[in-house]
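Colleague: no sequence for this one, just the structure:
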């Protein structure tokens, strides 16, 4: 279900699913449209721009070796869907809700990339 999404990240392309029946866009990839229940879904390019919907600064690492503090956020894409992601490139105290952000990428060992967001 998620393979096409991950494949797009190899090229640093951010995609969301789009329903052919109603046009609803959604993320995370799934088998059924959250708007109409349809099953004819395809992947569409996203602009990579959005706004911070909510965030938290994490001071206690969830995994050994992770540097703290780091910022976990809900980013509402310009296309509508929300991504749970990290905010990078600024001091944790400089983030705020409704701040415009754009996608940036963290490479993974297998060639895929994680979408993170930074200030616009």
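Modeller: Thanks, I have it. Here the structure is a predicted model, which means the values were calculated and not measured.

Colleague: every contact and neighbour count from this point should use C-alpha atoms.
Modeller: Fine.

Colleague: how much space separates the closest residue to residue 2 other than its chain neighbours from residue 83?
Modeller: Using Cα to Cα, 6 or more residues apart in numbering and skipping residues adjacent in sequence, the residue nearest residue 2 is residue 29, 5.7 Å away. Distance, residue 29 to residue 83, by Cα to Cα, to the nearest Å: 11 Å.

Colleague: residue 54 too?
Modeller: For residue 54, the distance to residue 83 - Cα to Cα - is 11 Å.

Colleague: what about these two, which has more around it?
Modeller: Taking neighbours as other Cα atoms under 10 Å, residue 54 and residue 83 compare with residue 83 leading, 21 against 16.

Colleague: for comparison:
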């Protein structure tokens, strides 16, 4: 059996991954200037402050771009091909990379409204996924 490829968590991203386990999407926000940032990182790209808070995201957004992958870049994805991968413009103004679910490739469109859901990979890891908004 091939072990699944799991995302790495570090000191900066741990609150993001912990919230996903509770089926919540949180985003890092600069404590000084209020800028929302994703991916999680130690320094605000706007004002260079190192203090951050975490805020719950709306879970809504629009498809910015997408691709259909027919190649398993890791053996654990071979049985899941083809993979629909999207870049989502969240309502909070940042982009999230995730899989697109419950939609056929020929039904995806730029600007399509989506809602962020959650998939439990195992007991310790949950990942965000995007589904067409209802």
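Modeller: Now that the structure is in, tell me what you want to look at. Model, not experiment: these values are computed from the prediction.

Colleague: show me what the residue nearest to residue 2 of structure 1 aligns to in structure 2.
Modeller: Using TM-score structural alignment as the criterion, the counterpart of residue 29 of structure 1 in structure 2 is residue 40.

Colleague: identify the contacts common to residue 54 and residue 83 of structure 1.
Modeller: Shared contacts of residue 54 of structure 1 and residue 83 (Cα atoms under 8 Å, 6 or more residues apart in numbering): 74-75.

Colleague: isn't residue 13 of structure 1 right up against residue 45?
Modeller: Yes - counting by Cα atoms under 8 Å, residue 13 of structure 1 touches residue 45, with 7.1 Å between them.

Colleague: to which residue of structure 2 is residue 79 of structure 1 aligned?
Modeller: Under the alignment (TM-score structural alignment), residue 79 of structure 1 maps onto residue 92 of structure 2.

Colleague: and for its match, the neighbour number?
Modeller: Going by other Cα under 10 Å, the residues that sit close to residue 92 of structure 2 add up to 15.

Colleague: ok, it to residue 79 of structure 2 distance?
Modeller: From residue 92 of structure 2 to residue 79 of structure 2 the distance is 34 Å (Cα to Cα).
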